[in-house]
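Asks: Below are the sequence and a predicted model; questions follow.
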Amino acid sequence: MKKIFLAAAAAFSAIVFPACSTVEPGPLRVATFNIRVPVDKGVNAWEERLPRIHKIVADNNFHVFGIQEMFRKSQHATLNSFPGFKRVDGNNPAYQDLAVYDVIFYRPERLELLDQGVFALSETPDVPKSKSWNTNLPRETTWAKFRDKSNGKVFFLYNTHLDHRSVVARRKGTDVNLAHINANAGDLPAILLGDFNAQTHTDVYKKIIAHLNDSQKITEAPAAGPYNTYTGYNRKPGAGAHLDYIFVSPGTRVLSYRVIDTLVDGQFPSDHYPVMVEIELK
C-alpha cells in the first residue's frame, strides 16, 4: 500500500509541477550580438561566418540574446531559429519586408514570452518603418516581455540599433527608447541592449545612464575580455570602439560581464564581438 501511495504521489507531482525539473536555476544569461550584414567576401563572407555565429551562441549557452543587422534576404532562413531558441521579431506584419532588422531569441524552457512589439526610432514611433533626423534607413527597436520560469520574475527586454550616421538620430532615438521603457515597463525590470553606435563620452550614453546602469560598470566579477566591442575584423590592441552595451534597471545585480572575443578556427564570427552578462533581476 505504501509503495502504491508513493507511486501515486509521484505521478500527481509530475502532473501538477511538470516544468519544475526542466527549469534551469541560477543567473539569467543575456547577450547582444551585431552579426554584420552579408556584404563581405572571402573568409568574412556570410556563408563562412554563419557556422561561427552558431558556435558562439551554442558554446556560451545564452538564455536570451538580441541580434542586430539581420538581413532578411540571405540571413532570415538560416537564422530563423537557432537550435533550442524561439524568435521574437515584434509580430508586426508591417515590418515583414524590412531589409535589415533586429531580433530577440530566447530559450522557452527558461523564459515565457508574455508580450512583444516593435516601434520605429522616429518622430512617429507607431508608424512602421518611419524615418526622421536624417537616418539613411529605417531604425527600429524590438521588445519583449518575459517571465523567468526559474523565479517568476517579469521583465522587459529591448533590442535596438541606433543610427550610425546621424548624431541627432542617435540622441532622439535614445529619447524614444527611454520613453517607451518608462511608459511600458513601469516598475518592472528592463534591459536595453544592442549596438548604440556611441561611446561613453557621448550624450547618448549620458542620457541612458541617467535612467539605467551600464552592466560593464557594475559587474561584481571583473569585466572579462577586451574593452572595445566593434573590431572591423581587426585584432590589434585598441582597434575599434566600444559601441555595444547591455543596460539594466537599477537594483539588477550584474554578476559577470564578458566581451566574447573568441575566434572560430582563427576567424571572426562578425565585425562586432558579442557581449554577455549574467544577471539577477530585482
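Replies: Yep, it's here.

Asks: For the rest of this, base every contact and every neighbour count on C-alpha atoms.
Replies: Fine.

Asks: tell me which element residue 6 falls in.
Replies: helix 2-16 (DSSP states H and E).

Asks: Packing partners of that helix?
Replies: Other helices and strands packing on helix 2-16, by 3 or more C-alpha pairs under 8 Å, 6 or more residues apart in numbering; DSSP states H and E, are absent; none qualifies.

Asks: following it, which helix or strand comes up?
Replies: strand 28-34.

Asks: Need the contact partners of that following strand.
Replies: 61-69, 193-195, 244-246, 270-280 (C-alpha atoms under 8 Å, 6 or more residues apart in numbering).

Asks: Okay, and which of those residues map to strands?
Replies: Per DSSP state E, strands hold the following members of the contacts of strand 28-34: 64-69, 193-195, 244-246, 275-280.

Asks: now those residues: which count as buried?
Replies: Buried members of the ones in strands among the contacts of strand 28-34, counted by 16 or more other C-alpha atoms under 10 Å: 64-69, 193-195, 244-246, 275-279.

Asks: what residues are up against residue 216?
Replies: Applying C-alpha under 8 Å, 6+ apart, the residues contacting residue 216 are 223, 245-246, 257.

Asks: Mind doing that once more with 7 Å?
Replies: 223, 257 (C-alpha atoms under 7 Å, 6 or more residues apart in numbering).

Asks: What separation is there between it and residue 116?
Replies: Noted for residue 216: a distance of 27 Å to residue 116, by C-alpha to C-alpha, to the nearest Å.

Asks: Could you do residue 228 as well?
Replies: Applying C-alpha to C-alpha to residue 228 and residue 116 gives a distance of 31 Å.

Asks: Next: residue 77.
Replies: Distance from residue 77 to residue 116, counting by C-alpha to C-alpha: 21 Å.

Asks: Same check on residue 277?
Replies: 22 Å.

Asks: can you check residue 269 too?
Replies: Residue 269 is 28 Å from residue 116, by C-alpha to C-alpha.

Asks: of those two, who's got more company?
Replies: Of the pair residue 269 and residue 116, residue 269 is the one with more neighbours under other C-alpha atoms under 10 Å, namely 30 against 19.

Asks: biggest helix in this protein, by residue count?
Replies: Of all segments of type helix in the chain, defined using DSSP state H, the longest is helix 167-184.

Asks: take the one below as the second:
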Amino acid sequence: MKIWIIAALIFSTTQIAKAQQITIGTFNIRYDNPRDTGNLWVNRAPVVSNLIRFHGFDVLGVQEAYKNQLDDMSAALPEYDRYGKGRDDGNDGGEHSAIYYKKSRFKLLKSGDFWLSETPEKPGKGWDATCCNRICSWVLLQDLKTKKQFYTFNVHYDHQGVIARRESSKLIIKQINKIAGNAPVLLTGDLNGGRDSECYQELATSKLLLDTYTKVQFPYANNASFNSFSTPRGQAVIDHIFMTNSFIVNKWGILTDTYYGKYPSDHFPVLAEVELK
C-alpha cells in the first residue's frame, strides 16, 4: 500500500512540474512574398506548421505574418488558438505579430494591441521609421490546471529607424508596466537588433525584463538567428525572448531545422523552456 502511495505522490509531483513548464518561442516566418523564388510560402507553410507542432510550443509569437499565412497555420494546427491584429489598420490588413497558444492548456482572459509610435493607440509609424507601421500584440493567459496567469507580448521592431527601435523598447517597458503591472510577463520578438544594440540594451537593463538566453548555463546557440534563406554568417541574434523574474529558464536554443537543404523561413525560431516560480 505504501508503495502505491509513494508512486502516486511521485506521479502527482511530476504532473505539477510539467504543468508549471511553458515552452515559449519566437518565430519570424517571413511574409508571403511572391518574389521569394524557391522559398514561396505555399511550399514553406506545411514545414513551418510541422516545425511548430514537433517542437511543442505552448505559446509562440510570430512576426511578418499576413492573415492568409495565419489562416494556413491555424488550419494545419487546430490545437492552437491565436490572437493578433494587422499592423496596417488594426483589423486584418498587413503583417501581424500574432500569438499562438495551446487551447487545451490555456484560457484567453484579455488581449490587445498597440503601435510602436508616439500615438500607440492607433495605427501609424513612429519616430524615424519610414517604411511601415509596427505593432505589438499581447494576451493574458490562464493555465487551465494551475489557474496561474501570465502575459505574453509579441513584437516586430522597425528595420530601418534606429531611433524607432530604441524608443520602441522604452514604449514596451512603459506599456508592460501599464497593462501587466506586477504580473508575470514573457516578451517575444524580432528586434532587428542584436545584444549590442541600443534597443536590446534598453530592455535588458530595464530591471523589469531579463533575456532568457543569459539565464541558462548551456544555451543552444550555434549560429545567428537570421539566415536570409542562405548560409547564416556570424553569431548575431536579433530574435529574442525576455521574461520578468517570475520565471526561471531551463533551456534556450536557436532551432536550425531544414527541409531538403532549405530553411522554413529567413529567420530561425528561438525556443525557451521556462517555469513560473
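Replies: Nice, thanks for sending it over. All figures in this text were calculated on a predicted structure; none of them were measured in a lab.

Asks: which residues in the stretch 151-282 of the first structure form helices?
Replies: Listed in chain order, the helices of the stretch 151-282 of the first structure (DSSP state H, counting those that start in this stretch) span 167-184, 203-209, 215-218.

Asks: what does stretch 265-277 of the second structure contact?
Replies: Identification of contacts with stretch 265-277 of the second structure by C-alpha under 7 Å, 6+ apart yields 20-30, 225-229, 239, 246-256.

Asks: Buried among the residues you listed? Need that as a selection in PyMOL.
Replies: Command for PyMOL, covering only those of these found buried under the criterion 16+ other C-alpha under 10 Å:
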select buried, resi 20+21+22+23+24+25+26+27+28+29+30+225+226+227+229+239+247+248+249+250+251+252+253+254+255+256
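
Asks: Dump the helices of the stretch 151-282 of the first structure to JSON lines, plus distance to residue 105 of the first structure.
Replies: Converted to JSON lines, the helices of the stretch 151-282 of the first structure look like this (distance: least, C-alpha to C-alpha, whole Å):
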{"stretch": "helix 167-184", "distance to residue 105 of the first structure": "20"}
{"stretch": "helix 203-209", "distance to residue 105 of the first structure": "24"}
{"stretch": "helix 215-218", "distance to residue 105 of the first structure": "20"}
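
Asks: closest to residue 107 of the first structure out of those?
Replies: Of all those, it is helix 215-218 that lies closest to residue 107 of the first structure, at 21.7 Å by C-alpha to C-alpha.

Asks: Would you check the span in the second structure matched by that closest one?
Replies: Alignment of helix 215-218 of the first structure against the second structure: residues 212-215, by TM-score structural alignment.

Asks: Report the buried residues of the matching stretch.
Replies: Buried residues in stretch 212-215 of the second structure (16+ other C-alpha under 10 Å): 212-213.

Asks: Residue 155 of the second structure maps to what in the first structure?
Replies: By TM-score structural alignment, residue 155 of the second structure lines up with residue 160.

Asks: residue contacts, that match?
Replies: Applying C-alpha under 7 Å, 6+ apart, the residues near residue 160 of the first structure are 102, 140-142, 193-195.

Asks: Can you give the distance of the longest helix of the first structure from its chain's centre?
Replies: Remark: helix 167-184 of the first structure is offset 17 Å from the chain centroid, using C-alpha atoms, centre = their mean, to the nearest Å.

Asks: Give me the mean distance between it and the second structure.
Replies: Mean deviation of helix 167-184 of the first structure relative to the second structure after superposition (mean C-alpha distance after the TM-score superposition for the first structure): 0.9 Å.

Asks: For the aligned partner of residue 69 of the first structure in the second structure, give its distance to residue 245 of the second structure.
Replies: Under the alignment (TM-score structural alignment), residue 69 of the first structure pairs with residue 64 of the second structure. Taking C-alpha to C-alpha as the measure, residue 64 of the second structure falls 29 Å from residue 245 of the second structure.

Asks: just residue 154 of the second structure next, same as before
Replies: 18 Å.

Asks: Looking at these two, which has the bigger crowd around it?
Replies: Neighbours per residue, other C-alpha under 10 Å: of residue 154 of the second structure and residue 245, the larger number sits with residue 154, 26 against 15.

Asks: wait, doesn't the more buried one sit right on residue 134?
Replies: No. In this structure residue 154 of the second structure lies outside contact range of residue 134 using C-alpha atoms under 7 Å: 11.2 Å.

Asks: and residue 70 of the second structure, which of the three is it?
Replies: helix (DSSP: H, G, I helix; E, B strand; the rest coil).

Asks: same thing with the one 3 residues further on?
Replies: Three-state call for residue 73 of the second structure (three-state DSSP): helix.

Asks: Would you mind finding the match for it in the first structure?
Replies: Structural alignment (TM-score structural alignment) places residue 73 of the second structure against residue 79 in the first structure.

Asks: Could I get the full set of strands for the stretch 101-250 of the first structure?
Replies: For the stretch 101-250 of the first structure, the strands defined by DSSP state E, counting those that start in this stretch occupy 111-120, 140-148, 154-161, 190-195, 213-214, 244-248.

Asks: Show me what the second one is packed up against.
Replies: Read it as strand 140-148 of the first structure. Counting by 3 or more C-alpha pairs under 7 Å, 6 or more residues apart in numbering; DSSP states H and E, the packing neighbours recorded for strand 140-148 of the first structure are strand 111-120, strand 154-161.

Asks: what's the answer for the longest one, then?
Replies: For strand 111-120 of the first structure, the elements it packs on are strand 140-148, judged by 3+ C-alpha pairs under 7 Å, 6+ apart.

Asks: Quick one: closest of the helices of the stretch 151-282 of the first structure to residue 16 of the first structure.
Replies: Per C-alpha to C-alpha, nearest to residue 16 of the first structure of the helices of the stretch 151-282 of the first structure: helix 167-184, 32.7 Å.
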